[in-house]
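Novice: Structure of the sequence below:
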Amino acid sequence: MNFLRKIAYPFSLLYGFITSVRNFLFHINVLKSTEYTTPTIVVGNLSVGGTGKTPQIEYLIRLLQNNYKIAVLSRGYKRKSEGFVLADEYATAESIGDEPFQYYQKFKNIIVCVEANRRNGIEQLEKLTSPPDIILLDDAFQHRKVKGGFNILLTSYHNLYVDDCMLPTGNLRESKLGAKRAQAIIVTKCPENLSKQQQIKISSKLKPRTNQPVFFTTISYDETLKGSHEMELEDLRTAKILLITGIANPLPLTNFLSEQQIKFKHLNFPDHYSFKEKDILNINQAYNAIQSKNKIVLTTEKDYVRIFGRLKNVYYISIKTSFINHKSSFDTIINNYVEQSTGHR
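Specialist: Below is the predicted model of the structure:
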């Protein structure tokens, strides 16, 4: 914790008080939460950024897409449009945001839309000629005006919400008590070899409610890179690599590359960074300065949708959420919720 964050602690107390009062008013129905006919699954966190919401949304899409018509509703962070926007063939990362555009590019049989007002977003989806069977709400855990049917709370292994404190001293958006609203908690970005004893210790630390299961996932990296064309991960060991990232926490990726004995030069930008022309110029200069014919620009999938077409010889590495254990239990819980909810419509 740096010095500025320490001296901001009084503001953290004030912010925590304000968010707690807000949550209490929702709890006693002074502020109203709207519940919708269409089943909704909320994926979110208590802290700002970096808990793995995007791969978790993609996991749910893969789990459900063969049996249900899915819509993903996101805020569309840093997009240049306003209001409700339905992704179509004219959509770009600038018009709907990088993560929604990634969903749209990757999954052709789902609906992707953005709207900061989640209530209006859901209402617009329900008015479609062919409305969705299930709506996935990306990063909406604090959007209390919508009562999610099933709430999934993510917390990073390296920064559990129970070890954090409120903004601006820490990274919490609301009190740790907010975790009680979740129907399931997922500890993300765990080491692959996390033992059962360590899992039990972390679960005990989180103090979940009765019938509030805790799951543990890790990040799996694709063995095949995509971009200019396809290449295998192992080919990176003999290449000169310029790594470009504009995500909340690039450490898991840089650690993975190092573990694979892949050397790289890293240019790190802020999360959801909007690359300007001068940035592209600087990246190209850094790339041209590499003295090798076997060289590439490597980036994340989320960054790729913002810079493809602006750089030459650029590739991205995809990630997936993998459950360390109890995957079938999680899948069953989700499938049961969706099946029962759609059956009651």
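
Novice: When you work out contacts or count neighbours from here on, use the C-alpha atoms and nothing else.
Specialist: Fine.

Novice: Look at V114 and say how many residues are nearby.
Specialist: For V114, the neighbour count with other CA atoms under 10 Å is 28.

Novice: Run through the residues that contact the closest residue to it other than its chain neighbours.
Specialist: Nearest residue to V114, sequence neighbours excluded (CA to CA, 6 or more residues apart in numbering): S74, at 4.8 Å. Residues near S74 by CA atoms under 8 Å, 6 or more residues apart in numbering: P100, C113, V114, E115, A116, L137, D138, D139.

Novice: if we go to 7 Å?
Specialist: P100, C113, V114, E115, L137, D138 (CA atoms under 7 Å, 6 or more residues apart in numbering).

Novice: One more: V338?
Specialist: P39.

Novice: One more, so I can put them side by side:
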Amino acid sequence: MRWFEPLLFPFSLLYDAATSLRNYLFDIGHKKSINFDIPTIVVGNLSLGGTGKTPFTEFLIRMLADDFKVATLSRGYGRKTSGFFLANDSSDANQLGDEPFQIFGKFKDKISVAVGEDRVMAIPQIIAERPETEVVLLDDAFQHRYVKGDLNIMLTTFQRPFFEDRVVPLGTLREAKGGASRADIIIVTKCPDALDKITKATYHRKIRNYNQRAKIFFVGLKYGQLQNVLDDQLPIPQNFVLVSGIANDQLFKKEVEKLYQVPFHFSYSDHHHYKVEDVKEIVYKCNEVEDSGILTTEKDAVKLKASIFRDYLAEIPIFAMPVEINMDIEDANFIKESILQIIKEKGYSE
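Specialist: Sure, this is the predicted structure:
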């Protein structure tokens, strides 16, 4: 036990009591959940972040977007706007938030991307502006119980599974572990390669203490080819100053260090708002190392591309390392079939 944990215990107890009361009011129907006619798929977690929600949302987009008109809806954490906003060609990360903007940049020709704190109001607005929409993916909405999703997918990491975590501020949980009971599918993310059957069985048994019915899957991450952020003509350097502003960057750093020399790492908090001073410091470190550039995450890359930084980064090679969900084909097919069944039941078809 850390020496300061007794000081945090009362705050954790109060937070747990408040969220438990809120969930109880939803459970007994005192607070109302709305189920929409349009199919709604909830992707979320119990923890504050870092479980791989964005790669998994992108995984679902790739799964569905060729056959259906898909819209994603999230709160748009970290954006400088408020209320409902539907992405368009002039949108940026300040309007959408970094993760929705990342998704829009990748899939804007295939899907609609919307942000809005009040999902109950936002879903009808999506339908009004994009009446062709056939399925809505609710990103980071596991605690947003005013919308009753047709399929609730909960993510938890292999490194810090929810059943070994605690409610904030003692841990990272936004609500008690029992909240996992609402999930229809539980996915253990960021699993190591060749995960053995004994470890899977242990996780399975511990998850079953909180949810007896959900299907449980184990997935890893796969990293793609480096993508040039600003100038496609610049070659890949030998050394990289690593820049990350994500909830847990250790796996990202470990993967990069397998392939490249990393003389320095700027590790910022999740959803970090980059300032000119940050960029100047990063560039200074790059200039200290011969044949070096910047390597960052896709989420951070969308912010470093902002026009305010262009003059400082004009001659610095900047690359992003994309990441995707790595899931067994049979498990992926089960999820797809579950979603297709919901779409069919609600009167939508391919």
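
Novice: Now the TM-score, please.
Specialist: Remark: TM-score between the superposed chains equals 0.93 [TM-score structural alignment, normalised by the length of the first structure]; 339 aligned residues with a CA RMSD of 2.0 Å.

Novice: quick one: which of the contacts of S74 of the first structure is nearest L243 of the first structure?
Specialist: P100 (22.9 Å; CA to CA).

Novice: Have a look at how far, on average, the longest helix along the first structure is from the second structure.
Specialist: In terms of residue count, the longest helix belonging to the first structure (DSSP state H) is helix 9-27. Comparison of helix 9-27 of the first structure with the second structure after fitting gives an average deviation of 1.0 Å (mean CA distance after the TM-score superposition for the first structure).

Novice: got the contact list for that helix?
Specialist: Residues outside helix 9-27 of the first structure that contact it (CA under 7 Å, 6+ apart): L31, K32, S33, M166, L167, P168, T169, E174, S175.

Novice: quick one, helices of the second structure?
Specialist: Using DSSP H, helices in the second structure cover 5-27, 53-64, 93-96, 98-107, 119-129, 197-208, 250-259, 276-288, 298-304, 310-313, 329-345.

Novice: Now that K302 of the first structure has come up, it's in contact with E99, right?
Specialist: Yes. Look at K302 of the first structure against E99 with CA atoms under 7 Å: they come within range, at 6.3 Å.

Novice: Next, name the residue at the spatial heart of the first structure.
Specialist: K53 (2.2 Å; CA atoms, centre = their mean).

Novice: Distance check, it against H158 of the first structure.
Specialist: 15 Å (CA to CA, to the nearest Å).

Novice: and if you look at I7 of the first structure?
Specialist: For I7 of the first structure, the distance to H158 of the first structure - CA to CA - is 24 Å.

Novice: circling back to that earlier point, tabulate the helices of the second structure (JSON lines), appending distance to S47 of the second structure.
Specialist: Output for the helices of the second structure, formatted as JSON lines (distance: least, CA to CA, whole Å):
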{"stretch": "helix 5-27", "distance to S47 of the second structure": "13"}
{"stretch": "helix 53-64", "distance to S47 of the second structure": "11"}
{"stretch": "helix 93-96", "distance to S47 of the second structure": "22"}
{"stretch": "helix 98-107", "distance to S47 of the second structure": "17"}
{"stretch": "helix 119-129", "distance to S47 of the second structure": "20"}
{"stretch": "helix 197-208", "distance to S47 of the second structure": "15"}
{"stretch": "helix 250-259", "distance to S47 of the second structure": "17"}
{"stretch": "helix 276-288", "distance to S47 of the second structure": "28"}
{"stretch": "helix 298-304", "distance to S47 of the second structure": "19"}
{"stretch": "helix 310-313", "distance to S47 of the second structure": "35"}
{"stretch": "helix 329-345", "distance to S47 of the second structure": "22"}
